[in-house]
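Chemist: coordinates only, no sequence provided:
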């Protein structure tokens, strides 16, 4: 297994590795050294899953010591993709030494060039939603370096796209213009992903047919490849206890009263938007725990707080600039609402939680995931934003209160729908059934 060097890719790959190891597979998992240290705790089958550290080469423009997307701002991701491509010789040696029956990868589009001469099969496994792939990364878009995609094109679905609701609205398409930007030496993001999808023996997606079946079929027809689905691939339980610091703090509040906010390991707000968010939480009158990276230009979250904010919310609200145990916090009985960016991992975790869902998407795939939850499934609400992407403290507060007020019609509706889907996803055998089918697909592929 060789995922992109980002927590949001490596973690779901490891969840899948755990499931495969449980069913008898032996797995060599390629990842940066620092990531190995972070993920070691989540390796449930260390006898079957061997972590193999890759040395991340120095690249001009990549900060010294940076090994994963969490270590860098978004505008430096190009340099990390260059570094990943320069590990090719290391990856080649591992594949030749281990001689696997299968290699599972995502952004390393060159993996099939190594495996095909050796007769080794490959699966391009995607941890993004099918909607994200289908709306922009299919051959019907006909994008190239010579013909970059435009905002107007992105606002319109590609030929044959099967959904009328999972689309981008006007200005939102700007967030996906990056697919025409360089993502490695001499290659754009679109070319990288489409090549990875074209050259593999099968495509797999971390989704389920009940949510995105028509989109998966569309992707398969576009690439003329079998598409295997793994389901959400979430651990049944979070086996690590919640840190005392948060367990004690959360225990001081009524069940279901605390609002928890997290926007993932990569995205960084600017200082003005960060301060507006803080004031939005303050104005709800509810207890809150916000876990965000310090905003752009601020070394710590505390240095970016609005004037007097810390004193006014003391005892009721905490804004934390470090990592937290997201799943454990979501499962705490005091937490009743999850404000998140709707990254695909957070999307599944919010669906499996008992919390009300408020969505503040930042990037293209997150916007499409939000469409799925807010518009199609109606299990959460999206915070209104201006065309520039700015959201106000009033709109943030309004969205949170709309799901947290007991007499709210919107809150009752999304809670009812959320409960239905959570129970469906939590049915005994639902997730394991997808993995069992995926294993069957693998066995047929490598015959």
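Modeler: Received it, and whenever you're ready, just let me know what you need. All values reported here derive from a predicted model rather than from experimental measurement.

Chemist: CA atoms for contacts and neighbours, from now on please.
Modeler: Fine.

Chemist: these two touch, right, residue 338 and residue 360?
Modeler: No: judged on C-alpha atoms under 8 Å, residue 338 makes no contact with residue 360 at a distance of 10.6 Å.

Chemist: more neighbours, those two?
Modeler: Taking other C-alpha atoms under 10 Å, residue 338 and residue 360 do not tie; residue 338 has more neighbours (29 against 24).

Chemist: wait, what's in contact with the more buried one?
Modeler: 259, 260, 261, 262, 330, 350, 355, 356, 357, 358 (C-alpha atoms under 8 Å, 6 or more residues apart in numbering).

Chemist: wait, which of the residues you listed is closest to residue 154?
Modeler: residue 358 (25.3 Å; C-alpha to C-alpha).

Chemist: pretty sure the closest one sits in a strand.
Modeler: Yes: checked against DSSP: H, G, I helix; E, B strand; the rest coil, residue 358 lies within a strand.

Chemist: contact partners for the residue nearest to it when sequence neighbours are not counted?
Modeler: Spatial nearest neighbour of residue 358, excluding adjacent residues (C-alpha to C-alpha, 6 or more residues apart in numbering): residue 339 at 4.6 Å. By C-alpha under 8 Å, 6+ apart, the contact list for residue 339 reads 259, 260, 261, 262, 357, 358, 359, 360, 400.

Chemist: put the buried members of those residues into a PyMOL selection.
Modeler: Burial among the contacts of residue 339 is assessed by 16 or more other C-alpha atoms under 10 Å; the matching PyMOL selection reads:
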select buried, resi 259+260+261+262+357+358+359+360+400
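
Chemist: of the contacts of residue 338, which belong to strands?
Modeler: With strands taken from DSSP state E, the overlap with the contacts of residue 338 comprises 259, 260, 261, 262, 356, 357, 358.

Chemist: which one of these sits closest to residue 40?
Modeler: residue 262 (22.8 Å).

Chemist: that closest one and residue 303, how far apart?
Modeler: Remark: distance between residue 262 and residue 303 (C-alpha to C-alpha, to the nearest Å) = 19 Å.

Chemist: then residue 88?
Modeler: 41 Å.

Chemist: mind jotting down where the strands sit in the stretch 151-300 of the chain?
Modeler: Using DSSP state E, counting those that start in this stretch, the strands of the stretch 151-300 of the chain run over 202-205, 227-229, 258-262, 288-291.

Chemist: which residues in the stretch 51-200 of the chain form helices?
Modeler: For the stretch 51-200 of the chain, the helices defined by DSSP state H, counting those that start in this stretch occupy 77-85, 88-98, 111-115, 130-136, 151-154, 189-199.

Chemist: put this next to the previous one:
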């Protein structure tokens, strides 16, 4: 016991100001606190209440709120990525950079052994003179890091990469299925766009990784082993894997209204759709999505934010839609208990954007998986799921990058029809992957190994 106590140390967590980043950083903090480590968790003031219920060890994990300075062009009071459209994210990262003095004060006051971060490219300038280690912790998949970040180092910062350059996987990239189409390559062009004052996205991330003492990724070797080895070789650094770092199963019950509504349908017959907390569809995209679900003839539960220009989901419904789907469809514009809905026996398909959190939630339940990615890392997550692992299907897109109601309907029916060969193959592969993930000791084994490697790194 004394030896175990002596190996415990203090850690500072400093994630990017997005719920999809802060939440997995906090899940990892819980795992580290469970081993006896103490953590100071840096986050915007307004997110304390939002994340507090995820803090399972408040005696060991201390939230330290940062005052987020206003940057001209941002909405007043904006502190997280959920507060701004994607087009203004480059201004929010400036706000993060301007918390540097606050971050430095915390580090000097707490003297941690190591600081975890994913976007502060200047962090090592603070930690290195103090003899403190830094860890770049990525909560996106290794596929996204490997294709969207590593090759970007070869591009001229004053000359953004062309679509043709972005569409070609980097030399030595170990996945043959990650091929970007024209409209997807165009979506990746953001890596050469300004992302802070005097720095672009790939310069920021590659500097973070290059200047860190070690790298860590929220993934496992069973899914992305070759990709992880590729990244480690590109940066010539030790790379630690945390595994999925899934949160504890919720002890609360599904809201009665949703449990009652879902309970009226046969097992595995309902299609559930959610695209995360940040993405907001254009009205025409929103309507096309709804019409695609209507076209399937299946019962469905859609949880999406109102589209651009609408204050509620109802005011954006296609003409006659509400009457036509009455009794078999729900479109909800508020928050829902996603994990509990996926666990309901009536839900048989999960249509999602393939953010990395939804990726793991997809793999850990029994639903068929249909993917509609929007952003670059989601596209690459989708290639991993639908291409390499073959545990999901991706909705086919038009040349403009969006999809039709017919292509959405086709993808859903391909996995939900009982006699579908595609659906049978996807379900078989999915079951095999899930069996690995839920195997006793699998998740805890990754954390145990991660903590051991972390101790060797800092002691």
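Modeler: Happy to help now that I have it. The model shown is predicted, which means the values in this text are computed figures rather than measured ones.

Chemist: just give the TM-score of the two.
Modeler: TM-score for the superposed chains, counting by TM-score structural alignment, normalised by the length of structure 1: 0.97, backed by 447 aligned residues with a C-alpha RMSD of 1.3 Å.

Chemist: quick one, which of residue 88 and residue 303 of structure 1 is more surrounded?
Modeler: Between residue 88 of structure 1 and residue 303, residue 88 has the larger neighbour count (other C-alpha under 10 Å), namely 16 against 13.

Chemist: how about the more buried one, what's its match in structure 2?
Modeler: With TM-score structural alignment as the criterion, residue 88 of structure 1 lines up with residue 100 in structure 2.

Chemist: equivalent analysis for residue 145 of structure 1, please.
Modeler: Using TM-score structural alignment, residue 145 of structure 1 lines up with residue 157 in structure 2.

Chemist: same question for residue 190 of structure 1.
Modeler: That one, residue 190 of structure 1, aligns with residue 202 by TM-score structural alignment.

Chemist: check residue 221 of structure 1 too.
Modeler: In structure 2, residue 221 of structure 1 lands on residue 233 (TM-score structural alignment).

Chemist: what's the neighbour count on that match?
Modeler: 12.

Chemist: same deal with residue 279 of structure 2?
Modeler: 16.

Chemist: tell me the contacts of it?
Modeler: Applying C-alpha under 8 Å, 6+ apart, we find residue 279 of structure 2 in contact with residue 305.

Chemist: then residue 294 of structure 2?
Modeler: Residue 294 of structure 2 neighbours (C-alpha under 8 Å, 6+ apart): residue 325.

Chemist: what's the span of stretch 341-360 of structure 1, first residue to last?
Modeler: The first residue of stretch 341-360 of structure 1 is 5 Å away from its last residue (C-alpha to C-alpha).

Chemist: surely residue 32 of structure 1 and residue 57 touch.
Modeler: No: with contact defined as C-alpha under 8 Å, residue 32 of structure 1 does not reach residue 57; the gap is 10.4 Å.

Chemist: neighbours of residue 329 of structure 2, how many?
Modeler: When neighbours are counted by other C-alpha under 10 Å, residue 329 of structure 2 registers 23.

Chemist: so where do the helices sit in the stretch 201-350 of structure 1?
Modeler: Under DSSP H, counting those that start in this stretch, the stretch 201-350 of structure 1 gives helices at 209-223, 244-250, 271-284, 309-312, 326-330, 344-352.

Chemist: in structure 2, point out the residues matching the fifth one.
Modeler: Structural correspondence for helix 326-330 of structure 1: residues 338-342 of structure 2, per TM-score structural alignment.

Chemist: that stretch against structure 1, how far on average?
Modeler: Stretch 338-342 of structure 2 differs from its equivalent in structure 1 by a mean of 1.2 Å after superposition (mean C-alpha distance after the TM-score superposition for structure 1).

Chemist: give me the contact list for that stretch.
Modeler: With contact meaning C-alpha under 8 Å, 6+ apart, stretch 338-342 of structure 2 is reached by 250, 253, 254, 272, 347, 350, 361, 365, 367.

Chemist: repeat that with 6 Å
Modeler: residue 254 (C-alpha atoms under 6 Å, 6 or more residues apart in numbering).

Chemist: for stretch 406-415 of structure 1, same thing?
Modeler: Here stretch 406-415 of structure 1 has contacts from 378, 379, 380, 402, 403, using C-alpha under 6 Å, 6+ apart.

Chemist: how close does the third one get to residue 136 of structure 1?
Modeler: Counting by C-alpha to C-alpha, the gap between residue 380 of structure 1 and residue 136 of structure 1 amounts to 25 Å.

Chemist: give me the neighbour count for the aligned residue in structure 2 for residue 309 of structure 1.
Modeler: Matched across to structure 2, residue 309 of structure 1 falls on residue 321, judged by TM-score structural alignment. Number of residues near residue 321 of structure 2 (other C-alpha under 10 Å) recorded here: 15.

Chemist: who's in contact with residue 321 of structure 2?
Modeler: So residue 321 of structure 2 contacts nothing (C-alpha under 6 Å, 6+ apart).

Chemist: stretch 283-302 of structure 2 aligns to what range in structure 1?
Modeler: Using TM-score structural alignment, stretch 283-302 of structure 2 pairs with 271-290 in structure 1.

Chemist: how far off centre is that stretch?
Modeler: Centre-to-centre, stretch 271-290 of structure 1 and its host chain are 23 Å apart (C-alpha atoms, centre = their mean, to the nearest Å).

Chemist: one more: stretch 38-48 of structure 2?
Modeler: That offset, for stretch 38-48 of structure 2, works out to 19 Å (C-alpha atoms, centre = their mean).

Chemist: with stretch 79-88 of structure 1 instead?
Modeler: Centroid separation for stretch 79-88 of structure 1 versus its chain: 21 Å, with C-alpha atoms, centre = their mean.

Chemist: what residues sit buried inside it?
Modeler: Buried-residue list, stretch 79-88 of structure 1, by 16+ other C-alpha under 10 Å: 79, 80, 81, 82, 83, 84, 85, 86, 88.

Chemist: which residue sits closest to the first one, ignoring its sequence neighbours?
Modeler: Counting by C-alpha to C-alpha, 6+ apart, the nearest residue to residue 79 of structure 1 once its immediate chain neighbours are dropped is residue 62, at 5.4 Å.

Chemist: wait, doesn't the one you found sit right on residue 77?
Modeler: No: Residue 62 of structure 1 lies out of contact with residue 77 (C-alpha atoms under 6 Å); the separation is 8.5 Å.

Chemist: aligned partner of residue 34 of structure 2 in structure 1?
Modeler: Correspondence of residue 34 of structure 2 to structure 1, assessed by TM-score structural alignment: residue 22.

Chemist: which non-adjacent residue is nearest that match?
Modeler: residue 45 (7.5 Å).

Chemist: much appreciated, bye for now.
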